[in-house]
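Curious how this folds, go ahead:
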Amino acid sequence: MENIRFAGFSYEGLNNLGDHIQSICMERLIPLVKKRFNRDKLGQILDPAKYVVVMNGWFTHSPQYFPPSDTVFPFFWGFHVTNSCWDKMSTPNCINYLRTHSPIGCRDSFTQKCLGEIGVDSFYSKCLSLTLPKRKKRPTNGWNILVDVPIPLPAFIEDNAIHVSHRISPNVPEKDKFEQAQKLLALYRDSANLIVTTRLHCALPAAAMGIPVIFLGDPNDYRLSLLSDIGVKINSYPNDFNTEKETFINDIKRLWSEVDWKVEPVNFEAEKKSLITEFEERLNARIGILNQYYPTKIIV
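Down below sits the predicted model:
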């Protein structure tokens, strides 16, 4: 596999480091990527070479550029389709592409269900951000790390807390975004006693690393079902919290009363091992297909 060309994603113009965190986690499991392609413009790639691309993550801001060009030999794992793109994904061209490269590994059961409804073979792969290794020990002088939490939390949490955000200027170069994402993961691993977050791709890698996670979100949000499936509770957090509402303080106190502030890390190690093994086996099977049909175009 070392001689196969792999490409990764870039996320030009976007402001969420969660995208880069997903790529970092995935790229630990494959040979070094030779090139990066804009995830949202895969259909515009003009390159005579062929690259294996692990199609993990959120699709897409630009559905008009799906399916990818022939440069991309896709391996679908951790694939999520946002609600606004299903009309495009349900067109004959996209359905044929997905069927050709099936089975499709889905990040969440909602995506798997929707693919089944259009006749595409799929399976529930979960997300490769769950494959990070468990940290060796908890920090002796750590912090409660609050990631994109826009409301006050109880004093016993805030008094030993630092606030962090996954938002970043869309104008920052991609190299710097990837470096910042790496630093965030290292901060969580080495310094977090507890993570409280509204960010899926903070919660998933943190849980994989054995960090206690409190997640604030909408339990009915189809994007978040994976959290419940691995044992991370989704604490109901309405999107319409308004400091000017008369009920704001009561709303905050209600949330505080419902959260288990002494949450333990989830035990995901056995499933993590199985997930990595299945990823490697399915990827090797895809490489075998690629070698069969494109024997002269994939060797570096």
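
alpha carbons only for contacts and neighbour counts from here, please
OK.

which residues of the stretch 1-150 of the chain fall in strands?
Per DSSP state E, counting those that start in this stretch, the stretch 1-150 of the chain carries strands over the ranges 6-10, 35-38, 51-59, 72-81, 104-106, 122-124, 143-147.

Which parts of the stretch 151-300 of the chain are helices?
155-158, 174-191, 200-208, 225-230, 248-258, 269-293 (DSSP state H, counting those that start in this stretch).

I'd like those helices laid out as TSV, including distance to residue 7 and mean neighbour count.
As requested, the helices of the stretch 151-300 of the chain are arranged in TSV below (distance: least, Cα to Cα, whole Å; neighbours: other Cα atoms under 10 Å):
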stretch	distance to residue 7	mean neighbour count
helix 155-158	41	13
helix 174-191	15	17
helix 200-208	21	24
helix 225-230	26	16
helix 248-258	43	13
helix 269-293	14	14
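
okay, those helices in TSV with distance to residue 108 next?
Compiled in TSV, the helices of the stretch 151-300 of the chain are given as follows (distance: least, Cα to Cα, whole Å):
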stretch	distance to residue 108
helix 155-158	31
helix 174-191	23
helix 200-208	12
helix 225-230	6
helix 248-258	26
helix 269-293	14
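
Indicate which one of those is closest to residue 148.
Among those, the nearest to residue 148 by Cα to Cα is helix 200-208 (9.7 Å).

got the angle for that closest one vs helix 174-191?
With axes from the mean of the first three to the mean of the last three Cα atoms, to 10 degrees as the criterion, the two stretches helix 200-208 and helix 174-191 enclose an angle of 40 degrees.

structure for this one too, so we can compare:
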Amino acid sequence: MKEALLKYDFTDNGLNIGDYIQSLAAKQFLNNQDPILINREALNEYDGEQVKLIMNGWFLMNGENFPPSEKITPLLVSHHINTSVHSHFRKEEVVSFYKKNEPVGCRDYFTLEFLESLGVKCYYTGCLTLTLSEKYSSKEKNDNIYFVDPRYKKARGLLDQLNRMYLLVTKFNTISEIRARYIRSNNKKSWRKTLDFYRSFSQIFDDEVLKKAIYVKHYIPANKFNNDAEIFAYGEELLRKYASAKYVVTSRIHCALPSLSLGTPTLYIDIPNDHNVSSCRLNGIKEFFHIIHTNGTKLSCDLLKNDEKFNLKSSFTNKEDFITVKEKIKKTVIDFIKN
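Take a look at the predicted model:
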């Protein structure tokens, strides 16, 4: 039987490279490194040869396009069903699909509890990106520090505006250097965003870290790529950068989980009371990370004591709880491909 791999649509925000990183995690286990590409949002339309498909990741942006075609033999592993499609996924034809292909390996406990409520047999697997060290790990580390889509809570009102003005006057050179790397544009909005970013992250990072950090976005404009091959290549490029980094700071789970797997010290930025569409993904994932906690505009990290900050010489090691989960999911995927 031929092998297939998930590809993805552009959204209003562009392309989420984290989706393709999830596919790279699946691709490393395939026998054929040039598999048939099937759009995650059109699995029901596939009408080619019978294929095996590792169905890891978020299902689905458009719930009406589920369940998949009968010509797809799925491995439901690292599977996340988002709260945004629960009403559709309770339909008889969708529940029947899951029962036909059970047990379902769930990426998070939210998905596991939802499927169990529908009478589907399932188990927890964590995320397949925890296995990316199989192909992309590096023994050589450099001094690069990556901030990948670092989210934070923005304050509003008069005090906020006064604080921005104070920072702009007292820290103008520092703010200018950070803006040139963080935003890479010159308009009023870029200054406001940089000032809000600096006000938040200067609480726990030295200025030298923020000035020398490399800033990466996981949402890419639609016009950056010509085809899927270029997108996959860019995903691999990012993985190799993360693999060699000194450490990574991110609010993207598909930067944090791969970095964890690759042996790169990782700080995950947690946004409490986030929208349920986002937060429902994290129960069973967030526990693996060292966390930067955000409480309003206040940031803190359990790795820091008193008034310490992360500096250019700071070092720390990751938790190792994920290793057992990684080995179990790896075996599941290898057995599916072999059989």
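
Could you tell me the TM-score of the two chains?
Here the TM-score for the pair of chains, by TM-score structural alignment, normalised by the length of structure 1, is 0.81; 265 aligned residues with a Cα RMSD of 2.2 Å.

looking at the strands of the stretch 1-150 of structure 1, which is buried most?
Across the strands of the stretch 1-150 of structure 1, the average number of neighbours (mean count of other Cα atoms under 10 Å) peaks for strand 104-106, which reaches a mean of 25.

how far does that strand sit from the chain's center?
Here strand 104-106 of structure 1 shows a centroid-to-chain-centroid distance of 13 Å under the convention Cα atoms, centre = their mean, to the nearest Å.

quick one: the residue nearest in space to the middle of structure 2 and residue 39 of structure 2, what's the gap?
Computing the C-alpha centroid of structure 2 and ranking residues by Cα atoms, centre = their mean puts residue 254 first, at 2.0 Å. Note on residue 254 of structure 2: its distance to residue 39 of structure 2, by Cα to Cα, to the nearest Å, is 19 Å.

Residue 242 of structure 2 now?
Distance check for residue 242 of structure 2 against residue 39 of structure 2: by Cα to Cα, it reads 27 Å.

Next: residue 278 of structure 2.
Computed with Cα to Cα, the distance linking residue 278 of structure 2 and residue 39 of structure 2 is 22 Å.

Then residue 284 of structure 2?
Shown here: residue 284 of structure 2 relative to residue 39 of structure 2, a distance of 27 Å by Cα to Cα.

again with residue 259 of structure 2
Applying Cα to Cα, the value for residue 259 of structure 2 to residue 39 of structure 2 is 26 Å.

Flag every buried residue along stretch 11-24 of structure 2.
By neighbour count on 16 or more other Cα atoms under 10 Å, the buried set for stretch 11-24 of structure 2 is 15, 16, 17, 18, 19, 20, 21, 22, 23, 24.

Ok, stretch 133-153 of structure 1 next?
The neighbour-count criterion (16+ other Cα under 10 Å) identifies 134, 142, 143, 144, 145, 146, 147, 148, 149, 153 as the buried residues of stretch 133-153 of structure 1.

Could you single out the nearest of these to residue 290 of structure 1?
Distances from the buried residues of stretch 133-153 of structure 1 to residue 290 of structure 1 were compared by Cα to Cα; the smallest belongs to residue 134, at 33.2 Å.

dump the residue contacts of the closest residue to residue 124 of structure 1 other than its chain neighbours.
For residue 124 of structure 1, the nearest residue in space outside its immediate sequence neighbours is residue 106; the separation is 4.9 Å by Cα to Cα, 6 or more residues apart in numbering. Counting by Cα atoms under 8 Å, 6 or more residues apart in numbering, residue 106 of structure 1 makes contact with 76, 77, 78, 79, 80, 112, 122, 123, 124, 125, 126.

Aligned to residue 106 of structure 1, what sits in structure 2?
Residue 106 of structure 1 maps onto residue 106 in structure 2 when the alignment is built from TM-score structural alignment.

Please tell me how far that match sits from residue 150 of structure 2.
Counting by Cα to Cα, the gap from residue 106 of structure 2 to residue 150 of structure 2 is 27 Å.

for residue 231 of structure 2, same thing?
Counting by Cα to Cα - residue 231 of structure 2 and residue 150 of structure 2 are separated by 22 Å.

cool, residue 20 of structure 2 as well?
Here the criterion is Cα to Cα. By it, residue 20 of structure 2 lies 20 Å from residue 150 of structure 2.

Residue 35 of structure 2 too?
In terms of Cα to Cα, residue 35 of structure 2 sits 34 Å off from residue 150 of structure 2.

about what we covered before: make TSV from the strands of the stretch 1-150 of structure 1 and add distance to residue 287 of structure 1 to it.
As requested, those are exported to TSV (distance: least, Cα to Cα, whole Å):
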stretch	distance to residue 287 of structure 1
strand 6-10	11
strand 35-38	18
strand 51-59	8
strand 72-81	9
strand 104-106	15
strand 122-124	18
strand 143-147	38
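
These: which one's closest to residue 260 of structure 1?
Of all those, strand 143-147 comes closest under Cα to Cα, at 14.3 Å.

Which other helices and strands does that closest one contact?
Under the contact criterion of 3 or more Cα pairs under 8 Å, 6 or more residues apart in numbering; DSSP states H and E, the helices and strands touching strand 143-147 of structure 1 comprise strand 161-164, strand 192-197.
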